[in-house]
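S.K.: Next comes the sequence, and after it the predicted model I'd like to discuss.
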Amino acid sequence: MTTHHDLPAIADPDRLFPADPATRAVARELFALVENAPILSPHGHVDPRLLADDVPFTDAATLLVTPDHYVTRLLHANGVAMDRLRLSADTSPRDVWRAFCAGWPAFAGTASGYWIACELHHVLGVGQPSEKHADALFDEIAEVLADPDHRPRSLFRRFGIDVLATTDDPLDPLDTHARLAAAEDGAGGPGAPLGGRVIPTFRPDRYLAAGTPDWSAAVDELIAVAGEGHTGYAGYLTALANRRAHFVAHGAVSADHGVATPETLDLEPARARELFDRLRVAEVAERDPADVAAFEQHMLVEMARMSVDDGLVMTLHPGIHRNHHPATFAAYGPDTGHDIPVRTDFTRALRPLLSRFGTEPGFHLVLFTTDETTFSRELAPLAGFYPSVYLGAPWWFLDSPYAIRRFREAVTETAGFTRSSGFVDDTRAFLSIPVRHDAARRVEAAVLARLVTEHRITQSQAAGIIVDLVDAAPRRVFKLPRRPGA
């Protein structure tokens, strides 16, 4: 369709490739090897009910604007009140979309602008935002979304997704995942099979964060459900292990930890039990911050121990100061655009955990960061020694074309290409999955093409590396088996 504007820049088949003609030609050839490879998404936040129930998308605002804190934060920074970006009795989806289109020029050169431009053109086949044509584009997108070919299950198949991991609470019964798995096995479900797997991810933050107000209540519920009659710290560890086993039985391959810092501490069991008992009975304001920190750091070591036992890959996502603006948090809650990266120390922080498990066979620890100063100083050297450590793809604020390139250039000379996880999209925005993976593949092709034209590797080597990065690396790091017949 592409109405309202001339063909956008992101329609160019050479987007994100090097400007130098010789290097660009090599990048084209390398990208062609992986352009249509299946998508492996071993870490993300898509709601599995979207696919299980084939919930249709309704409008452009609720699809592309209101749930995306990347979008709302920049609009807010440019003077758009938060109330204009949230649905209410006074603010309709069309109102939100108008505010977004009026602010679209602010997204020039940003990763968010690139993702949305690609989604509109390559996924929905419509034009680009503008204040003048906001209503017309809103209606055009609504018409496209009404087409059965643009319902979630149809798009899942069109995107070529082989594995999609969600992020789930440990007490989730995973019945939605069971329905999806049954549908793939021919036991029923809406529409045709997806042709790919949707798997859960164990995310225990709520049960480990002893400094939060609801921690004690969450722990009580966890022990009551899965503690096998044990009480106290023993019941707590038993319950965590049992819920991990439940996730493994439903296809989970990893346990994800969204921690403030990667600090770890290996306590004696008696000391850990003492801290647990004291923290559990205290009101949140009465909990000693030093006790809270020690317990949370110890529990990361316990999670590593359990990963050694049950095989779940352990992923760490540290380094975010969440809810930085108190007034916005009080008025609108979390995930509203004011989570800000902070400096993160890995080398010293992870030594207790790695001293115990860093060379343990079968243990995989994938490290993500929003502090790119650590790429070459700490992360690449850690992954260049410990067989358990892998470099997570650039994440949150760094999941952008230039930052992905900086990551690859920073870590490769120390850790090579074999110590990275492959691309992880980490997205809630379902429509952005294919364009994010496309961008990552283009950037990898560009980096490898430069190595070829600088005569550091051969083009044959580069071809093997890019295929490995897109397919074999995420399978290897996240222990993803190939589907029968794939």
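M.R.: Great, that's in hand. Residues are numbered from 1 along each chain as shown.
S.K.: hey, let's count contacts and neighbours off CA atoms from now on
M.R.: Will do.
S.K.: Name all residues that make contact with the closest residue to Leu87 other than its chain neighbours.
M.R.: Spatial nearest neighbour of Leu87, excluding adjacent residues (Cα to Cα, 6 or more residues apart in numbering): Pro93 at 6.5 Å. Residues near Pro93 by Cα atoms under 8 Å, 6 or more residues apart in numbering: 59-62, 87.
S.K.: And the strands in the stretch 51-200 of the chain?
M.R.: With DSSP state E, counting those that start in this stretch as the criterion, the stretch 51-200 of the chain has strands at 161-165, 197-199.
S.K.: returning to what we had before: next, format the contacts of Pro93 as CSV and append distance to Leu208 and neighbour count.
M.R.: What follows is the contacts of Pro93, written out as CSV (distance: Cα to Cα, whole Å; neighbours: other Cα atoms under 10 Å):
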residue, distance to Leu208, neighbour count
Asp59, 38, 20
Ala60, 37, 21
Ala61, 35, 24
Thr62, 32, 19
Leu87, 33, 16
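S.K.: Just name the closest of these to Thr458, please.
M.R.: Checking those against Thr458 by Cα to Cα gives Ala60 as the nearest, at 45.2 Å.
S.K.: Tell me which residues touch that closest one, please.
M.R.: Counted by Cα under 8 Å, 6+ apart, Ala60 has contacts 93, 97, 138, 141-142.
S.K.: From these, which land in helices?
M.R.: 93, 97, 138, 141-142 (DSSP state H).
S.K.: What about those, which one has the most neighbours?
M.R.: Neighbour counts for the ones in helices among the contacts of Ala60 peak at Trp97, which has 26 neighbours (criterion: other Cα atoms under 10 Å).
S.K.: which residues does the closest residue to it other than its chain neighbours contact?
M.R.: Leaving aside its chain neighbours, Trp97 sits nearest to Ala61 (5.2 Å; criterion: Cα to Cα, 6+ apart). By Cα under 8 Å, 6+ apart, Ala61 lies in contact with 93-94, 96-97.
S.K.: And Ala61, how close does it get to Arg94?
M.R.: Noted for Ala61: a distance of 7 Å to Arg94, by Cα to Cα, to the nearest Å.
S.K.: which residue is nearest the centroid of this structure?
M.R.: Asp426 (1.6 Å; Cα atoms, centre = their mean).
S.K.: wait, isn't that one in contact with Trp395?
M.R.: Yes - the pair Asp426 / Trp395 is scored as a contact, 7.2 Å apart, by Cα atoms under 8 Å.
S.K.: before we move on, back to that, can I get the contacts of Pro93 in a markdown table with distance to Pro481?
M.R.: What follows is the contacts of Pro93, written out as a markdown table (distance: Cα to Cα, whole Å):
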| residue | distance to Pro481 |
| --- | --- |
| Asp59 | 37 |
| Ala60 | 36 |
| Ala61 | 37 |
| Thr62 | 35 |
| Leu87 | 42 |
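S.K.: take a look at this one as well, against the first:
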Amino acid sequence: MKELKGTAGDLYAEIRDLPIVSPHGHTEPAWFAEDAPFPDPATLLIVPDHYVFRMLYSQGVRLEELGVGVPEAARDPRAIFQRFAQHWDLFLGTPSRWWMEYVLTQTIGCDMPLGPETADAIYDQITEWLQRDETRPRALYDRFGIEVLATTDSALDDLRHHRTIRESQWEGRVIPTFRPDGLLDATRPEWQAELDRLGEITGEDTKDFKGFLDAIRKRRRAFRDMGATATDHAVEVLQTLWLDNLEALYAKLRAGQGSAEEAASFTGHMLTEMAQMSVEDGMVMQLHAGSRRNTNADVMARFGRDKGADIPVRSDFVRGLEPLLNRVGNTPNLTLILFTLDETTYARELAPMAGHWPCLRIGPPWWFHDSAAGIARYFDQVVETAGYWNLAGFNDDTRAFLSIPARHDLWRRATALHLAGQIEKGLFGRGDARMLAEELAVGLARKSYKLG
């Protein structure tokens, strides 16, 4: 990426090497518990990265050729890496290209450009690099300057990897995030079995609605005991409700007799219940809205969930959150961080809402909008109404561990460019810009996620 100069370059230089606060992401806690070497370049960089394989799939590359849905023992990692390199030009103009170039050059130290002719040599270089002690997960965590790293974990997770990390002598801070979506969606085929499992884990009778709520409270407490400060929730259509007589609705759904509309009402009510529990225990609540999941039925049938076919849809945050906010939105102990894939809501809904409700913070650009241009659009649309202090800073939201420094570096570059533009417009001076740069890089994330 082009070198920043002038005021933007000065601001970037001050925040470039600040610690990384990563309060929301999808890396595996087992990496840090076991601290084993990453297996090979393809498994590390390509197979788990839906940004990579969705682009290649759009140009006719079969997912099996990229190792997706193929057992690890049956993969040919060199062939997967070569296939990726053959299509490297497909990523021109995308943030994936910049992230990957940063990983190859800055993190791994490759000095040759990626392409079909260099794929084998680069593969061999990465393979050798992965065999060093200093490239194991814990050493890379330290090298990257990570202050805290949050994973995202099922509400039914036994948290054994987090327990191993905590009981080790390593000083890295890797914490879980409570993700109860599977327990709140009665339309999932696994719902009944997962409620039974919840009861087994907690010793509560989850056939009863009160027992179900008590079981969730116990799981939240178990996550807090492992250092968790936040919960995470994702919905396609944002709807919150507060319903009376939930015992009857829960019993009906538990018996497999409820309609799709009743299941949606249950989820909407439970989001409000989750907010109330956050008021009780102080956990930050994250809400990601506006992604229609698994839209490619054939890919879903053959490969399962989360294989690159999730697509943004329109969202209505004002009406969707009104019942929740009018119940607990004025409560001092609630922090609710909102993420959207519908950029039209930035200026129309999210900024005015965060500029009023004490509990609300606007999450950084998410998923398709986590890019240089997307970050610039975000600042342009939210700051004038919400200011800076109603933003949640940055989180990388990544499964690709090696991309964490690249993503934070892109955010810090975009932050420096934005603040330099504000200075040029005469909106504030360099002193305020320097203070805001540090807050946007690390301070706001620490505050928003209670990670001080």
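M.R.: Great, that's in hand. Every value quoted in this text rests on a predicted model; they were computed, and no experiment measured them.
S.K.: Report the TM-score for the pair.
M.R.: Scored against TM-score structural alignment, normalised by the length of the second structure, the superposed chains reach a TM-score of 0.97; 448 aligned residues with a Cα RMSD of 1.4 Å.
S.K.: what separates the residue nearest to Trp97 of the first structure from Arg98 of the first structure, distance-wise?
M.R.: Separation of Ala61 of the first structure from Arg98 of the first structure (Cα to Cα) stands at 9 Å.
S.K.: Provide the secondary structure category for the equivalent of Ala331 of the first structure over in the second structure.
M.R.: Here Ala331 of the first structure is matched to Arg302 in the second structure, going by TM-score structural alignment. Following DSSP: H, G, I helix; E, B strand; the rest coil, the label given to Arg302 of the second structure is helix.
S.K.: so how many other residues sit close to Arg302 of the second structure?
M.R.: Neighbour tally, Arg302 of the second structure, other Cα under 10 Å: 9.
S.K.: Check Phe407 of the first structure too.
M.R.: 21.
S.K.: And it, what's its match in the second structure?
M.R.: Using TM-score structural alignment, Phe407 of the first structure lines up with Tyr378 in the second structure.
S.K.: where exactly do the strands run in the stretch 151-300 of the second structure?
M.R.: 153-154, 174-175, 178-179, 230-235, 284-289, 291-292.
S.K.: scratch that, the stretch 351-452 of the second structure is what I was asking about
M.R.: Under DSSP E, counting those that start in this stretch, the stretch 351-452 of the second structure gives strands at 360-362.
S.K.: distance of Gly79 of the first structure from Asn323 of the first structure?
M.R.: In terms of Cα to Cα, Gly79 of the first structure sits 19 Å off from Asn323 of the first structure.
S.K.: Between the two, tell me which one has more neighbours.
M.R.: Between Gly79 of the first structure and Asn323, counted using other Cα under 10 Å, Asn323 has the larger neighbour count: 18 against 9.
S.K.: distance of the aligned partner of Pro204 of the first structure in the second structure from Arg143 of the second structure?
M.R.: Using TM-score structural alignment, the equivalent of Pro204 of the first structure in the second structure is Pro180. Pro180 of the second structure sits 32 Å away from Arg143 of the second structure, going by Cα to Cα.
S.K.: And those two? Which one has more around it.
M.R.: Pro180 (20 against 12).
S.K.: So for the more buried one, what's the nearest residue that isn't a sequence neighbour?
M.R.: Ala155 (4.9 Å).
S.K.: Check the contact between the one you found and Lys218; I expect there is one.
M.R.: No - contact status for Ala155 of the second structure versus Lys218: not in contact, 10.2 Å apart, counting by Cα under 8 Å.
S.K.: More neighbours: which of these two?
M.R.: Ala155 (22 against 17).
S.K.: The first structure: which residue goes with that one?
M.R.: Match for Ala155 of the second structure (TM-score structural alignment): Pro170.
S.K.: got it, and Gly145 of the second structure?
M.R.: So Gly145 of the second structure corresponds to Gly160, using TM-score structural alignment.
S.K.: Just give the nearest non-adjacent residue to that match, would you?
M.R.: Once flanking residues are discounted, Gly160 of the first structure sits nearest to Pro38: 5.1 Å by Cα to Cα, 6+ apart.
S.K.: For Arg419 of the first structure, see how far away that neighbour is.
M.R.: From Pro38 of the first structure over to Arg419 of the first structure (counting by Cα to Cα), the distance is 21 Å.
S.K.: Of these two, which one has the most company?
M.R.: Arg419 (26 against 18).
S.K.: Just give the nearest non-adjacent residue to whatever residue of the second structure lines up with that one, would you?
M.R.: By TM-score structural alignment, Arg419 of the first structure lines up with Asn390 in the second structure. Among residues not flanking Asn390 of the second structure along the chain, Arg361 sits closest, at 4.9 Å (Cα to Cα, 6+ apart).
S.K.: these two touch, right, the one you found and Ala351?
M.R.: No - counting by Cα under 8 Å, Arg361 of the second structure stays clear of Ala351, with 9.0 Å between them.
S.K.: How far away from the center of its chain is stretch 324-343 of the first structure?
M.R.: 19 Å (Cα atoms, centre = their mean, to the nearest Å).
S.K.: go on, stretch 24-35 of the second structure?
M.R.: When distances are taken as Cα atoms, centre = their mean, stretch 24-35 of the second structure is centred 14 Å away from the chain's centroid.
S.K.: Show me which positions of that stretch end up buried.
M.R.: For stretch 24-35 of the second structure, burial by neighbour count (16 or more other Cα atoms under 10 Å) applies to 24-33, 35.
S.K.: Same question for stretch 206-225 of the second structure.
M.R.: Per 16+ other Cα under 10 Å, stretch 206-225 of the second structure contains these buried residues: 206-207, 209, 211-224.
S.K.: now swap in stretch 303-316 of the second structure and tell me
M.R.: Those buried within stretch 303-316 of the second structure under the rule 16+ other Cα under 10 Å are 307-310, 312, 314-316.
S.K.: Next: stretch 170-187 of the second structure.
M.R.: Counting neighbours by 16+ other Cα under 10 Å, stretch 170-187 of the second structure gives 172-187 as buried.
S.K.: just stretch 325-333 of the second structure next, same as before
M.R.: So for stretch 325-333 of the second structure, counting by 16+ other Cα under 10 Å, buried means 325, 328-329, 333.
S.K.: Having no further points to raise, I will conclude here.
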